[in-house]
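[1] okay, here's the prediction I keep looking at, along with the sequence it came from:
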Amino acid sequence: MSDRNQTQESPEKKAAGIYAASLVKSGDKVGLGTGSTVAYTIKELGRRIREEKLNVVGVVTSYQSEAIAIEAGVPLTTLAQMPELTIAIDGADQFDKNLMAIKGGGAAHTREKIVSMSAKRFVVVSDPKKKADVLSVPVPVEVMPFGKELAVRQLKELGGKLVLRAAAKKDGPVITDNGNFVIDCDFGEIQNPKELAARISQIPGVVEHGLFMNVDEVVIGKSDGSIEILKK
């Protein structure tokens, strides 16, 4: 069994993902994020649609989530058709005590941010290991290929140690669903996420960064199947 499959079968992620699906009500328009924890949410929504006649429609943030939703039987729409969503559910790479989060491990953070900002309520699903007193994991930054060199120079000026994310099974960099590169920027402990987010956003060629300031609540799954909920 691969490490990836072990992660997908995590009881913590399963507990958080399934609980998040219980927050969805009939008539809701649901933003569906990307990653192994949200996969449990999407599959549980599919079960509720089949068994409970739940009436919902989803907007996905990646081709990966689209495939899972189609297989699960979750009806899909687009932001063009449904620009205002009831709730968005997504994972995170890390979150702090103020519910500020870093996302983008799946290179879908631009679409994830658009979807989460389109929702009245943004719920992050996670396992306990993602909680931190201070954000410290690398911040993914999606950049246009044309602006990569300028972005690299200015991100370094902000104190980042940069790695252009490489594709896993082919030569060359990861290409996002939007046709751009992802630069993972290690800033160490981020004492002021809001200030850093604002400064990264000012760099020409940066499409979006993985610092999320709009999380309303976090659902943390435990190994015994219980959950903990953190709210602002």
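    Perfect, thanks for sending it. Numbers count the residues shown, from 1 in each chain.

[2] alpha carbons only for contacts and neighbour counts from here, please
    Fine.

[3] and the end-to-end length of stretch 139-149?
    18 Å (Cα to Cα, to the nearest Å).

[4] give me the contact list for that stretch.
    For stretch 139-149, contacts defined as Cα atoms under 8 Å, 6 or more residues apart in numbering pick out 102-105, 107, 109-110, 151, 176, 179-187, 204-211.

[5] now which of the residues you listed would you call buried?
    By neighbour count, with 16 or more other Cα atoms under 10 Å, the contacts of stretch 139-149 hold 102-105, 107, 109-110, 151, 176, 180-187, 205-211 as buried.

[6] now, which of those residues lie within strands?
    Ile102, Phe181, Val182, Ile183, Asp184, Cys185, Asp186, Val206, Val207, Glu208, His209, Leu211 (DSSP state E).

[7] so the third one touches Gly106, yeah?
    No - proximity of Val182 to Gly106 does not meet the contact threshold set by Cα atoms under 8 Å, at 10.1 Å.

[8] give me every residue that touches Val60.
    Per Cα under 8 Å, 6+ apart, neighbours of Val60: Gly31, Leu32, Gly33, Thr34, Glu66, Leu76, Thr78.

[9] any chance of a ChimeraX selection covering the buried ones in those?
    Buried residues within these, by 16+ other Cα under 10 Å, are selected in ChimeraX with:
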select :31,32,33,34,66,76
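
[10] can you give me the helices for the protein?
    Taking DSSP state H, the helices of the chain run over residues 3-8, 11-22, 36-52, 63-72, 109-117, 148-157, 193-201.

[11] in the fourth one, which residues are buried?
    Of the residues in helix 63-72, those with enough neighbours to count as buried (16+ other Cα under 10 Å) are Ser65, Glu66, Ile68, Ala69, Ala72.

[12] packing partners for it?
    Applying 3 or more Cα pairs under 8 Å, 6 or more residues apart in numbering; DSSP states H and E, one finds that helix 63-72 contacts helix 36-52.

[13] what helices and strands are in contact with the helix it packs on?
    Partner elements for helix 36-52 (3+ Cα pairs under 8 Å, 6+ apart): helix 3-8, helix 11-22, helix 63-72, strand 87-90, strand 122-126.

[14] could you check the angle the second one makes with strand 122-126?
    Yep, that's helix 11-22 we're talking about. Relative orientation of helix 11-22 versus strand 122-126 (axes from the mean of the first three to the mean of the last three Cα atoms, to 10 degrees): 160 degrees.

[15] comparison target below:
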Amino acid sequence: MKTEGGSTDAKRDAGERAAEEAEDGFVVGLGTGSTTAHAIRALGRAVDDGLEIRGIPTSFQSRELALEVGVPLTELDAVDGVDLAIDGADQVVDDPDVTAHGALIKGGGGAHAREKLVDAAADRFIVVADPSKLSDRLERPVPLEVRPDAHTVVAERIRELDGEPTLRDAERKDGPVVTDNGNLILDCAFGPIDDPDALATRLSGIPGVVEHGLFVGLADATYVGTEGSVEVRRY
């Protein structure tokens, strides 16, 4: 069975393998997306079998799934720390010979602001992916969560950086996508990104940008589901 962007079996294998890293007493960041959903379901089964954890959801979607499968929930400001975060990615640099090895683009689900908060707070951040997400460099559009009253100003700044911003439209209603935080999403195409760290710094400095989808230096490992196995890239 195939889904857009990769094999369902590969996604499930990666998610379930990452879920095995959770231990009794852990606070676990619950990412957003189809691959991470497999991890959340696996954590729910482990809770049924007696594992004691608390999850921090990064979106309404991950919260609803965690409640459905019985993962107890908490909030980032209610814990002393996050032991493990499990999250997906839209693209991962998979080239140990470059400094950007392990850099990510996230935000296809529009939850990257909350995801970055939780992932950065975690002692270990594991990315779950299938091979279709791996690349020798980042080249997908970078999602920016922006304040609604600033999106035109931010778009102009992106053009000054030789990017092409596109306001993300909702699929089942008229108008733009609105995030869980009440903001808008600009998908910004820069072509191949040779220095994601430098671009991340520039994007963070634009007034009106709440958060961008470049995750540089945050991931500790990527678990890649393949045909019947899971390959681990450590950074």
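    Received, thanks. If you're wondering where the values come from, they're calculated on a predicted model, not measured in any experiment.

[16] now the helices and strands packed on helix 36-52 of the first structure as JSON lines including distance to Ala166 of the first structure?
    Formatted as JSON lines, these follow (distance: least, Cα to Cα, whole Å):
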{"stretch": "helix 3-8", "distance to Ala166 of the first structure": "18"}
{"stretch": "helix 11-22", "distance to Ala166 of the first structure": "26"}
{"stretch": "helix 63-72", "distance to Ala166 of the first structure": "18"}
{"stretch": "strand 87-90", "distance to Ala166 of the first structure": "24"}
{"stretch": "strand 122-126", "distance to Ala166 of the first structure": "25"}
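
[17] nearest to Glu44 of the first structure, of the ones you listed?
    Closest approach to Glu44 of the first structure among these is made by helix 11-22 (5.9 Å; Cα to Cα).

[18] got the buried residues for the closest one?
    Using 16+ other Cα under 10 Å as the test for burial, helix 11-22 of the first structure gives Pro11, Glu12, Lys13, Lys14, Ala15, Ala16, Gly17, Ile18, Tyr19, Ala20, Ala21.

[19] please name the nearest non-neighbouring residue to whichever residue in the second structure pairs up with the last one.
    Think Ala21 of the first structure. Here Ala21 of the first structure is matched to Ala19 in the second structure, going by TM-score structural alignment. Spatially, and ignoring its direct neighbours in sequence, Ala19 of the second structure is nearest to Ala39 (5.2 Å; Cα to Cα, 6 or more residues apart in numbering).

[20] out of the contacts of Val60 of the first structure, which are inside strands?
    Using DSSP E, the members of those that fall within strands are Gly31, Leu32.

[21] quick check: the farthest pair among the contacts of Val60 of the first structure?
    Thr34 and Thr78 (15.6 Å).

[22] for Ala88 of the first structure, which of the helices of the first structure is the nearest?
    Across the helices of the first structure, closest to Ala88 of the first structure is helix 109-117 (Cα to Cα), at 5.4 Å.

[23] equivalent range in the second structure for that closest one?
    Counting by TM-score structural alignment, helix 109-117 of the first structure corresponds to residues 112-120.

[24] from Ile87 of the first structure, how far off is Asn214 of the first structure?
    Separation of Asn214 of the first structure from Ile87 of the first structure (Cα to Cα) stands at 12 Å.

[25] one more: Ile18 of the first structure?
    Counting by Cα to Cα, the gap from Ile18 of the first structure to Ile87 of the first structure is 15 Å.

[26] give me the common contacts of Asn214 and Ile87 of the first structure.
    The contact lists of Asn214 of the first structure and Ile87 share Ser116, Phe122, where a contact means Cα under 8 Å, 6+ apart.

[27] between the two, who's got more neighbours?
    Shown here are Asn214 of the first structure and Ile87; by other Cα atoms under 10 Å, Ile87 has more neighbours (23 against 15).

[28] can you pull the contacts of the counterpart of Ile206 of the second structure in the first structure?
    Correspondence of Ile206 of the second structure to the first structure, assessed by TM-score structural alignment: Ile203. By Cα under 8 Å, 6+ apart, the contact list for Ile203 of the first structure reads Ala151, Gln154.

[29] residue in the second structure paired with Val30 of the first structure?
    Checking TM-score structural alignment: Val30 of the first structure goes with Val28.

[30] tally of neighbours for that match?
    Using other Cα under 10 Å, Val28 of the second structure is surrounded by 32 other residues.

[31] show the contacting residues for it.
    Ala22, Ile53, Arg54, Gly55, Ile56, Val82, Asp83, Leu84, Ala85, Ile86.

[32] what's the answer for Gly102 of the second structure, then?
    By Cα under 8 Å, 6+ apart, the contact set of Gly102 of the second structure is Val92, Val93, Asp94, Asp95, Val216, Gly217, Ala219, Ala221, Thr222, Tyr235.

[33] now for it: what does it line up with in the first structure?
    In the first structure, Gly102 of the second structure lines up with Leu99, judged by TM-score structural alignment.

[34] count of residues packed around Ala78 of the second structure?
    8.

[35] measure the aligned partner of Gln61 of the second structure in the first structure to Val207 of the first structure for me?
    In the first structure, the residue paired with Gln61 of the second structure is Gln64, using TM-score structural alignment. Between Gln64 of the first structure and Val207 of the first structure the distance is 21 Å, computed by Cα to Cα.

[36] likewise for Glu9 of the first structure?
    For Glu9 of the first structure, the distance to Val207 of the first structure equals 33 Å [Cα to Cα].

[37] you'd agree Leu138 of the second structure is up against Lys106?
    No - in this structure, Leu138 of the second structure is not within contact of Lys106 by Cα under 8 Å, at 10.8 Å.

[38] which residues are in contact with both of these two?
    Common neighbours of Leu138 of the second structure and Lys106 (Cα under 8 Å, 6+ apart) are Gln91.
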